[in-house]
Structure formats: C-alpha cells, structure tokens
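**Q** the following block contains a protein sequence and its predicted model.
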Amino acid sequence: MAGLAVPVWLAEDDLGCIICQGLLDWPATLPCGHSFCRDCLKNLWGARGAGGAGRPWTCPTCREGAAQQPRLRKNTLLQELADKYSRALRELGEDAAPASSPVPARAARPPHRPAPRQAAVQKNIMEVGRELTELVEQLVDIVRSLQNQRCLAEPGPDNELGLLGMVNSAGRGKDLVTSNTSEGKMRDVLHDLEEIQVKLRENLTWKEASEEQTQVELPEAPSSSSCPLPNQSLPAPKKASRFAPWAINPTFDLQTLSCSLEVSKDCQIVTVAHCPQSYPWSCERFSISQVLCSQALSSGQQYWEVDTRHCSHWAVGVASWGMSRDRILGRTIDSCCVEWKGTSQLSAWHMVKETVLGSDRPGVVGIWLDLEEGKLAFYSVANQEKLLYECTVSASAPLHPAFWLYGLQPGNSLIIKQVRV
C-alpha cells in the first residue's frame, strides 16, 4: 500500500463534481467555496449562455452569481487529494485481485469519466425506483420542451437547461419539429412516457407506504389489563403526529412566487416550470426559484410538513416578509432552513452559517415553530418525528414558511402535506 490507505473520513463524494458525478479533474473553486471540474463548469456555463442577456456566471450548487466571469484557477490541494484517492482505490483493487491475474503496479490515470460510486452497491429497490421515476420525468420534460419550441426560444434566468437552444445550436432543432409525422410520433412518445410515469409513481408510492407500515412500532400496551392487545399479525396503523394539535396548512403566496415556478390550484404544490411564467410584475416577487407562504406567523406554536420526495435539490424553512428578493433562503439573517443538495448532503442554515447534518435524505420534513419560546425545529417524518436541527428565532417580525427549489430541473416539486391526525 506504500502509505496510500484512504482515510476513514474521506469518501468519494467529498472529492466529487456534482456536474459529472465523477472525481474532480482539474478542480476549480469558485468564490463561494464550491468546487467543480473546470471543463464541466465551462461546458455548463456555455450551455446556459452565461454572460449574455443579463445571465450571471452562477454556482451550480448555491446559485451565487457574478457579473464578470470568475477566473478559474486549479485547486492544487483538491487535485492532489483526488489523485491520492484514485491511486489508493487502484491499489486496494490490486490487493484484492487474484494472483493469477496481476494488475500493473502503476496504472496510468484513467480518462476523466464518472467514477463508480460506492453507494450504488448498497442501493435498494426503493432508490432504484426513485431513479427510474426521475429519468422518466426527465424524458417527459425533454419531449415537452421540444413540443414547446416557441415557449423555450427565450429561456429565463432559472430555466438554464436550454435544451432546445442546444439542439438548435447543433443545427438539428428545425428538423426535429417541422415534420407532421415527427410531431405525431412525438405525441405518441409523450403519451407512452406519461403512462409509464404515472405507473412508476403509483408503484413507488405503494412501496413506500408498505415500507412505512412494516416499520411501524406497536403502540405501548395500555395500563388497563381489561383492554385486549391488538392483533399482531396485522400491520399497525400509522400513528398520529404528536404535533397534530398545532398543525396548520399554509398556502403559497402568488405575489412572491418566482416566474420560474408555478403552483397548483389549491396553492399547496409548487413546481419548477418548464418555461418562464408571465406573472404580473410585483416588487414582492423573488428573482430566483423561491416562494413564501401567505400566513404570517407572529405568536403561538405552529407545525407543518413538506413532502420533498419529488425534488432533487431543495430548501424549506422560514423567512421574514422583508427578506431580500434576490437572496437565497438561509443566506440572510432573517431566514433559516434545512437544505438538501444533490451531492447527498443535508445542511441547516441559520444566521448565514451552514451546519452539515449528514447524508440521509428526509422524504418528509416537519417544521415546528414555537414563537412563545423562540424556537424553530426541523424533523424527518416517517412513522414518527426524528429531530434534525433546532435553533432559536426572534419574534420581532412575523415569519412565513419559505421554500427554494433547484431551478435547473423542470418538474421538481414540493408539496405541503396534510399532517396525520
């Protein structure tokens, strides 16, 4: 091994690029502190048209932007760590290889491509189902994007995939949509994909419900011996939330809704739109993919839940109505949130400070706001609430439920969920 053992605290995700999902190659660190492969970053900015039509050079992780293109310099420390990690993995493979099949001692560095992820070995059926659902949703988005060529001809600041623009730049866009035959086939494909998407979602929801039922703990036996015990051969019913007496049902405020988002008729589902929406001008509207709820919470205790399973990058929390409309949730002193990043990291943001909470993704997040004691708490909700993070908040100004969705993934959605009673 020659002293190249991988430290127990170092994982592939720590040295990974979220754009290509591989080990960092020629890592460049942006002013915000996030690092990516230089070529990946350049290609992504080129696809978004950064620098033109008022589009800033933004960080793919935190969306912090700059009016001028940042100078990309090689982070030599990260490069050295990635090289050592790669060499250590190769030598670990050599040690495990049979003697009859020797491996060269100093294999050349492989070409830059997504490295095999160790977590993939541990994926269960549920995770594979979620990935299939997300892939089908992306296919549906692609077909819809091609059908809506006029709508996507002028993408907004958050619709940065620019898929149709990329196709047109390759000289193939018109050929794909001009033929009536092609349009008919495209409609058939979209119909088939939507049917598959519905079936996958139904199957995934059923499996998640079954998994939750099998994990439910039996309730404590009542003190009275005259009360019969439940039939243990049957799955125990879901327990009511202990926060049910304080449950509220917030609704999204349309004045604050970003033009890159759209909401359901009941204002309890927010989704990243496939093209910029032409909402009336409002000084309260966010310029990035965020929205507040209408309810101003200024006293007492309140609790609500958010289903995050259909969103790849998100943040949920609270903010004052005066939060700057061009700032990201949690990056201001009057907002607080928990945030899930596509790099398998859950963080909390409070007073413009990030606290890493771990790598477990909560499917449903419960938010408990106690303004009498000045406390805010976030819970992972499955069969019972599990505390994720707790902090103090000030009741000097009313707080509103607040949401951020990653604007690069049309179809991503957050749902204000009914609390179990």
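**A** Noted; the coordinates are in hand.

**Q** from now on I want contacts and neighbour counts done on CA atoms only, so please keep to that.
**A** Fine.

**Q** how about the secondary structure of residue 204?
**A** helix (DSSP: H, G, I helix; E, B strand; the rest coil).

**Q** since we're on it, how many residues are nearby?
**A** When neighbours are counted by other Cα atoms under 10 Å, residue 204 registers 20.

**Q** nearest residue to it in space, please, no chain neighbours.
**A** Take residue 204 and drop its neighbours on the chain: the residue closest to it by Cα to Cα, 6 or more residues apart in numbering is residue 129, 6.5 Å away.

**Q** quick check, the one you found in contact with residue 200.
**A** Yes - using Cα atoms under 8 Å, residue 129 makes contact with residue 200 at a distance of 7.5 Å.

**Q** which elements pack onto the helix or strand where residue 129 lies?
**A** In this assignment (DSSP states H and E), residue 129 forms part of helix 125-147. Using 3 or more Cα pairs under 8 Å, 6 or more residues apart in numbering; DSSP states H and E as the contact test, the elements touching helix 125-147 are helix 163-169, helix 173-177, helix 180-215.

**Q** here's the one I want to compare it with:
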Amino acid sequence: MAGLGSGPSVPVWLAEDDLGCIICHGLLDWPATLPCGHSFCRDCLQGLWGARGAGRPWTCPTCREDGARPPRLRKNTLLQDLADKYRRAVRELDAGPEPAPSSVPAPQRRPAQPPTFSSGMDLASASPKLVTSNTSEGKIRDVLHHLETIREKLQENFTLKEAPEEQTQVKLLKAPSSSSCPLPDQSPTAPKRTSQFAQWAINPTFDLGSLACSLEVSEDCRRVTVSHYPQPYQWSRDRFSTSQVLCSQALSSGQQYWEVDTRYCSHWAVGVASWGMSRDFILGRTIDSSCVEWKGTGHLSAWHMVKETVLGSDRPEVVGIWLDLEEGKLAFYSVADQEKLLYECIVSASSPLHPAFWLYGLHPGNSLIIRQVKA
C-alpha cells in the first residue's frame, strides 16, 4: 500500500479561526485537546485554570465539561503541525515567492503587504488561506498571485475607512459607493433620516460586569471592541467566556428601540437576552436569547429559540432593534434611508431582557457601536 506522502497533492483550505485558541485569540501553540474534544493552547489553559481558584477549575472554557480530576494535557501533534504550516504559509505570503530560476523570467509582482488591515478585517473574512503539501513552485506562485489580487481589492474597498476623516468625506462626495458611503444622517450634505421609532429610542450602555475578558469598551460604554490582549478583569460568574456582553438596561415592559453600527465588525450578532443566559453559550443558541447574525461570508441569519432562519446575503451596515413587550414582539431592521424589516419573532416578558452583543473574538479591532437615534 502506498504511503500518505505518495498520493496526489490536495489543497487544504483553512481560515485563522479554524486553528485559533479562544482564550488568547491567537493561533494554537502547543495545542492540548480535552476529553470533550475542544482544543486550546496548553499555557493558556493552565493559566485560566490557575486563576479560577478552588473547586473544579479544570472545566472546559467552551462547554464547561469537567471530571473528577484534572485531565492530563498532551500535545495534539496534528493541530500543532497544521498551525505551524499555517504560520509558515502566512510568512511566505508576506515575504513573497522565491525568485524564479534565471532561465525563466519571474512574473512581476507588487510588494507584499500584511494580510490584516487596521479596520479589523483580514483575508479570512473574504477568502480562505491555503495550506498545501508537495505543491510545485509554479502553483505556489499562482496561488500567491491570486491571494494578492484579492488583498488589493480588499485594500481598495477599505481605503476610505482608513483615511483621515476630512479626506474620507471628500472622497465619499466624489465617488460614493454602496459599501463605503456613510449613512444619510452622518453626511453633512445628505438629508436627515427621521426614524419611525424615534419616540421610543433608548441609549443603552454596556455592562462591565458581563463583559468578556477578550473585549474592551469606550469611556462612554457605547462602543465595544475586540482587544489585542485579554483584559485583566477579575473573574466573575456574570462574565461571558466568549466575546459577548450585555447592556446594563433591563427591559421588562413598554416599547424600546436602539440601533447598532456594525460596519467595523466582520462577524457579529446583535439581539436580546435575559440576564440568566448561560455565559458559555453564544447569543441565539439558548431559549432565552434571540439575535440576527452576520457570519462574514455573505450569510445573514436570525436565531430564535435555538433555531436558525437564513435571511439572505445582504449585510446591514446598521441594525435597528425594536422590542415591544406590550405585544411580546421583537423585530430587527436594516437601517438606511428608512427601516427595512429583516426578521420578527415573538418573545416572552416573563423575565427582563437586555440588549446583547457578540463579536467574533479572533480579529482584534472589530467593534460594534450603539448609535444615538435622532428624532
């Protein structure tokens, strides 16, 4: 029987999150796989367990499974090999391909640029990264050229967002586009939008006690951002283990409306949840939480009662949330010139609901902003 190395070369498409550790939000380093199947960096896992104190601190950070005694941590050599190949592929992409032999003219290439942009979006949100085995130099060059083309297109799309504010406004006036044009109420030359929900608008603020250690908030508690480094918050049972946060406001009656700017986050979910929502689950995957979610791959969906409903492939730049507890109704809108209904569902007012947010935790810089609704 032929060995594994003698077969045809098969490309394996991987994104950074496939090989990421949810504790440090980086690529796995000395990956240890727990009996439940979840994997983390060994040092991250031991550090987290050591900070939890008495009891059974060795529960899985993802599913909370534990045992009578701490598991023996062994290196997952397969994951380590994949992570190493991924790092090597990224380094080669940044450095560019090796020069071709002198007898064959090398293709002209522009200087390689870092794969992550300051806006928080990277190639993983637009196309997967390639890890290959036994691939010829020519094929590698073709793949790198293809990735570079994608990167250049992404950089062109994000140029306006990275430019200074004054220059951005001038560019937008000269060459507006559907993906980068500001909302009507943000442009000095555009007519002001009057929201049909303005009289019920509230200005919720993020609750620091529920904030995950991978997140940080602005001074006014209305912008939440994925941090480059885990925040040194004291452990609390109210703190989420994933990149999530609730707002302080407990909504138990009446009608409320708020808006969330999602343009600076590549993968997110916004909605409502009870304060008792499990801190180890993702928004929408519990019976006491509901949301709309953008998966960063042209996939917008709603989650309600642990059931997903696919809504389409258009990404809303601003999401409006309408909560009518008098009628037990929750609705999500895409906000532009006017509100466009995305999804509506029935909710219970048996316990107060809080505005809830989830940001994909492997991309530092991603942020969600609670906007002030203008009458």
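**A** Received, thanks. The structure displayed is predicted, hence computed values, not measured ones.

**Q** please state their TM-score.
**A** The TM-score (TM-score structural alignment, normalised by the length of structure 2) is 0.60; 265 aligned residues with a Cα RMSD of 4.1 Å.

**Q** separation between residue 236 of structure 1 and residue 197 of structure 1?
**A** Distance, residue 236 of structure 1 to residue 197 of structure 1, using Cα to Cα, to the nearest Å: 30 Å.

**Q** higher neighbour count, the two?
**A** residue 197 (20 against 16).

**Q** these two touch, right, that one and residue 133?
**A** Yes - using Cα under 8 Å, residue 197 of structure 1 is in contact with residue 133, at 6.5 Å.

**Q** got a list of what residue 62 of structure 2 touches?
**A** 38, 241, 242, 280, 281 (Cα atoms under 8 Å, 6 or more residues apart in numbering).

**Q** any idea how far residue 299 of structure 2 is from the last one?
**A** According to Cα to Cα, residue 281 of structure 2 stands 21 Å off from residue 299 of structure 2.

**Q** can you tell me the SS state at residue 317 of structure 1?
**A** From three-state DSSP, the assignment for residue 317 of structure 1 is strand.

**Q** same check on residue 365 of structure 2?
**A** Going by three-state DSSP: residue 365 of structure 2 is coil.

**Q** contacts only, for the counterpart of it in structure 1.
**A** Residue 365 of structure 2 maps onto residue 411 of structure 1 when the alignment is built from TM-score structural alignment. Applying Cα under 8 Å, 6+ apart to residue 411 of structure 1 gives the contacts 137, 141, 271, 272, 273, 274.

**Q** preserved in structure 2, out of the residues you listed?
**A** On the basis of both residues aligned by TM-score structural alignment, their matches' Cα atoms under 8 Å, what survives of the contacts of residue 411 of structure 1 in structure 2 is 271, 272, 273, 274.

**Q** can you tell me the closest non-neighbouring residue to the first one?
**A** To tie it back to what came earlier, the one meant is residue 271 of structure 1. The shortest distance from residue 271 of structure 1 to any non-neighbouring residue, by Cα to Cα, 6+ apart, is to residue 413 (4.2 Å).

**Q** right, and the one you found touches residue 272 too?
**A** Yes - with contact defined as Cα under 8 Å, residue 413 of structure 1 counts as touching residue 272 (6.4 Å).

**Q** tell me, what's touching the two both at once?
**A** residue 405.

**Q** neighbour count winner among those two?
**A** Taking neighbours as other Cα under 10 Å, residue 413 of structure 1 and residue 272 compare with residue 272 leading, 27 against 24.

**Q** residue in structure 2 paired with the more buried one?
**A** For residue 272 of structure 1, the residue aligned by TM-score structural alignment is residue 226.
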